[in-house]
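A.B. asks: sequence plus predicted model, see below.
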Amino acid sequence: MFGTEMWERFSWYGLRAILATFMAASPAVGGLGLSQGTAQAIVGVYGALIYLVALPGGWVADRILGARRAVLWGGFVIMCGHISMAVPARSGVFVALGLLLIIAGTGLLKPNISAMVGKLYPEDADARRDAGFSIFYLGINLGAFIAPIVVGQLAEGNRWHLGFGAAAVGMALGLVQYVLGRSHLRGVGDEPGHRLTPGERRHFGVVSIAAVVVVAAALALWAASGTLTLDAFALAVTVVILIVPVAYFGYILLGSHNLTPEERAGMRAYIWLFVAAAIFWMIYDLAPTVLLFFAQDHTDLSLFGIQITAATTQSFNPLFIMIFVPVFAALWVKLGNRVTAPQKFAFALLMVGLSFVIMAAASRLAGSGKVSVWWLVLVYLVQVFGELALSPVGLSVTSKLAPQAFKGQMLGIWFIATSVGDAVGGQTGRLREYMSDPAYFLVLAAIALVAGVLLFLFTPRLRTLMREHDHVPAGTSQT
């Protein structure tokens, strides 16, 4: 599981490290020739959909394929997506197909491989399970650290498709290891947890085909109207993604569902935390777009006297995560219940806001020439402090506040906060058409800082709604 996830993350972060710069590069050097704003919007929607499809991906595994086959097919589809990206065609058709395949494959693989790791251990082996997940998460961040360095170097000199090919090879290696190691799983994930009946399968097939036809027809009519553009499409997808949590929380709170007063209060508190998380990811996940463009255009890419690629700067984040996870784990144990979940979320918002204050200063200095890469090192360091305060506690507080009738579904809702943040973050590129880069960074910083201060101020009220102190086990990044 460690090896499979490491190579899958290698392929994901390798692609992410060069995707935006490839899209914005001139067709004369093999790019798509999009504006940086459009590239940012597309990458934002792409990241948002990756997290959104985790919900149906988990359902397919639980009701149709079983987790083991879902991971296998997911990895295969991801590999095919990267192969499509690696085709050196002038048209963007292969790029679009590749991204769609990677989104679909990740929806099958990502949620189910984590579920399988948890099932490798007996129910009462909590300590061993926690240790197993620690090893698993190390694989995530190891793949995330290595990929931008390798793929970025291969793609240097406008060899974009060679970089995409490396991501395909990485996923292929993960699949080989997964198949060869099947015997060690001892049947884990072989069967769906709640297999569909024949009648339910037919109904699912009809509904799926109807949905595909409706979406295809809507896109065809939109294209025929002459108003379908990449920017308009990204905006439409963002609106749909925003509607999902609004509709879901409305469904829970406005219906009866036999919720107790305590469960309703907990859900009201959770909405605050959900919004805070979405704001955090809105800024944090601008790393593969805004920060990558800054590294490419305004940064002297010399680190300890060694010339690095712009893509390599994407390795700073997972490196700091691997270094500081033990530090923060020990810190949370030491602080215990004295620091609650709302306070940790507020701290995370202040950190990500501070990181963009630093970016505003760096971008102002960049007006008179390229700045040192150490500015980006500092930005990523501060952001990781925020992530390690928010990310580990997210699933825990979601599980704690979820009504009994929605326990399983609510764990998927936590990832929709990331989806919302990524989608909205992609749209913030439109602001750069009307303001300078320093002003852009300061506007986003102000949103996060104000939200962090408000969350600190409302912590007593949220603790009342949650009805107890938070006890959150130390954890690691969700990436």
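C.D. replies: Noted; the coordinates are in hand. Numbers count the residues shown, from 1 in each chain.

A.B. asks: CA only for contacts and neighbour counts going forward, please
C.D. replies: Will do.

A.B. asks: test my guess that A104 contacts G74.
C.D. replies: Yes. In this structure A104 lies within contact range of G74 using Cα atoms under 8 Å: 7.3 Å.

A.B. asks: ok, second structure coming up, stack it against the first:
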Amino acid sequence: MWKSHPKALPYLFLSEMWERFGYYLMIGIFTLYLKDVEAGFAMTEKEASDLYGTFIALVFLTPFIGGLIADRYFGYKKSIIIGGIMMGVGYMMMGIHNQTMLYVAMTLVILGNGFFKPNISTLLGNFYNDDEYKEKKDEGYNIFYMGINVGAFICNFFGAALQILLGWQYAFMAAGVGMFIGVIVFILGTKHYGDKTEKKGVQPGDMPFYKIILYILLPSIIFGVIGWLLKGVQSDLNPNSYIFGSDSTDAFIFACIPVVFFYASLYFKAKVEDKRPIGALLAIFSVVILFWAVFKLNGSALNTWADRYTDREITGNTEKVFNGLKFSQEVDYVKDSVAVYDSSFRLQKVDGKVQKEYNYPVYYRNVAPEKLPKEGSKVSLWATNLSQSINPGWVIILTPLVVAFFTYLRSRKKEPSTPTKIAFGLLISALSVLVMVAAVQIGNNGSEKVSVWWLVANYGIITIGELFLSPMGLSIVSKLSPKNITSLMMGGWFLSTSIGNKLSGVLASMWDQYDDKANFFWVNFSLLMFATILMFGLVKSLNRVMKEKGIN
């Protein structure tokens, strides 16, 4: 696999694999930790989803500034190392059970990802700009993307075992160790990087950095404060007068306005030869926001689905193996625990003791009566966060098949263009949501638990869409970006991811508002179909731009 690719690829692959090991281990347990009453912060579904959405949004917003700093001042190597160390420290601190420390840790992860994420992706693209590897760029990004998902697959097993054996803190510490290993691997590959890690420097016509602070960062902070303070129209559905759902969401949306304006200005101020490529990238960035809004439900709404609505009981040899490896927990069955359930309730902690059940449904509340165990018996349940390994598991299985499929089409000169791949990725992702609509129907709208195979099928289909879209997005940014702002435009790709992530948090926070859960998934399907129609409408003009640049 490696022979026909740059020698740096294995090091970048492994660095990204370990970085994603840490990130997805943390994400897999994040909302579960926030909602845990006894060892977490006893948050409601809405509170946890809102904080989750804001966090992952900011994680992917900072690559905008991190990419720009790397392009002009630090270079890629220094930026990647600084970012990796900050993230590792942030993960280590996240398990300290103190709300202030949680926010400090989240800040370190947010800033660290800004330095790490866009620059390792840009560095990879630099190696494929050479004529020797140019035609292999899409394939290189697919392989790199598989590295992401190897890390994302294995991490949840470590997270489950450490959380069950030792507690949340040790699971978060494992995420930090993974990140530090990623930094070490990256440094070991230095001899293969050559001059590809060097900064581009400030180019003629570039906006000075002090102007970026004055015209973008400072306005973003001001707009964010305005969004936090500004109130919308009060109603029964919106008693707190939020504009977009919560204070943090309002602040984030407003803070994005100056950044979006900045990216739009790149188009208007660009040289004639750069105008159409930048315009094409901005159009793609706009459309894929809706993909990320639905895809990132994996850490919130779909995690909730796995926790509340999926049959997680294991028996026989599977039970023995999972119990032995600490991938499962034994849960007592007490008849009174399922006597009453009201979605308006949540667990409350008073004087260090759990007083009452509120909006924290016990596992047995929606188990069919004939399937309930005997009073006082124990049942083994696989850890909820293991469901987060289904998607990356599919990526590992399907990536070689997708790469082989496109290689075959390329050999017959029938390979679709990168924009066409993205359009089909959106369509396939939309179809995956229909699986969850069917799962809701099979489970009688959550009154009975359903098989985990519904989640497996949903993730399997959306993974195909993801492989058509996400690595292709990284590839097309590398192909179309003007050389002096490649990392900045990679930051634009992550800005669209950021906005999509925040919208994902908004969607997830509405979960409890839908009495019929099928309607929640129909909304997601509609969003993806809208994005699909837009993208197919853009394909012709995007292909024309790529042809003008002499690329596929």
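C.D. replies: Perfect, thanks for sending it. This structure is a prediction, so every number in the text was calculated from the model and none was measured.

A.B. asks: ok, back up a step: which of A104 and G74 of structure 1 has more residues huddled nearby?
C.D. replies: G74 (25 against 22; other Cα atoms under 10 Å).

A.B. asks: what's the counterpart of the more buried one in structure 2?
C.D. replies: The equivalent of G74 of structure 1 in structure 2 is G83 (alignment by TM-score structural alignment).

A.B. asks: in the one helix or strand A131 of structure 1 maps to, what's buried?
C.D. replies: For A131 of structure 1, the element it lies in under DSSP states H and E is helix 126-155. Residues of helix 126-155 of structure 1 classed as buried: 129-130, 132-134, 136-155 (neighbour count, 16 or more other Cα atoms under 10 Å).

A.B. asks: same question, stretch 452-468 of structure 2
C.D. replies: Neighbour-count burial for stretch 452-468 of structure 2, counted by 16+ other Cα under 10 Å, picks out 452, 454-468.

A.B. asks: residues in contact with the match of G74 of structure 1?
C.D. replies: G83 of structure 2 sits next to L111, G112, N113, G114, F115, F116 when contact means Cα atoms under 8 Å, 6 or more residues apart in numbering.

A.B. asks: in TSV, list those along with secondary structure and distance to V331 of structure 2.
C.D. replies: Compiled in TSV, the contacts of G83 of structure 2 are given as follows (DSSP: H, G, I helix; E, B strand; the rest coil; distance: Cα to Cα, whole Å):
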residue	secondary structure	distance to V331 of structure 2
L111	helix	39
G112	helix	38
N113	helix	37
G114	helix	41
F115	helix	42
F116	helix	40
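
A.B. asks: now the most centrally placed residue in structure 2: how far from M546 of structure 2?
C.D. replies: What sits nearest the mean C-alpha location of structure 2, by Cα atoms, centre = their mean, is K296, with 5.1 Å. Distance, K296 of structure 2 to M546 of structure 2, using Cα to Cα, to the nearest Å: 29 Å.

A.B. asks: and for D307 of structure 2?
C.D. replies: Where M546 of structure 2 is concerned, D307 of structure 2 sits at a distance of 45 Å (Cα to Cα).

A.B. asks: what do you get for P63 of structure 2?
C.D. replies: 25 Å.

A.B. asks: neighbour-wise, which of these two wins?
C.D. replies: Using other Cα under 10 Å as the criterion, P63 of structure 2 and M546 rank with P63 on top: 31 against 20.
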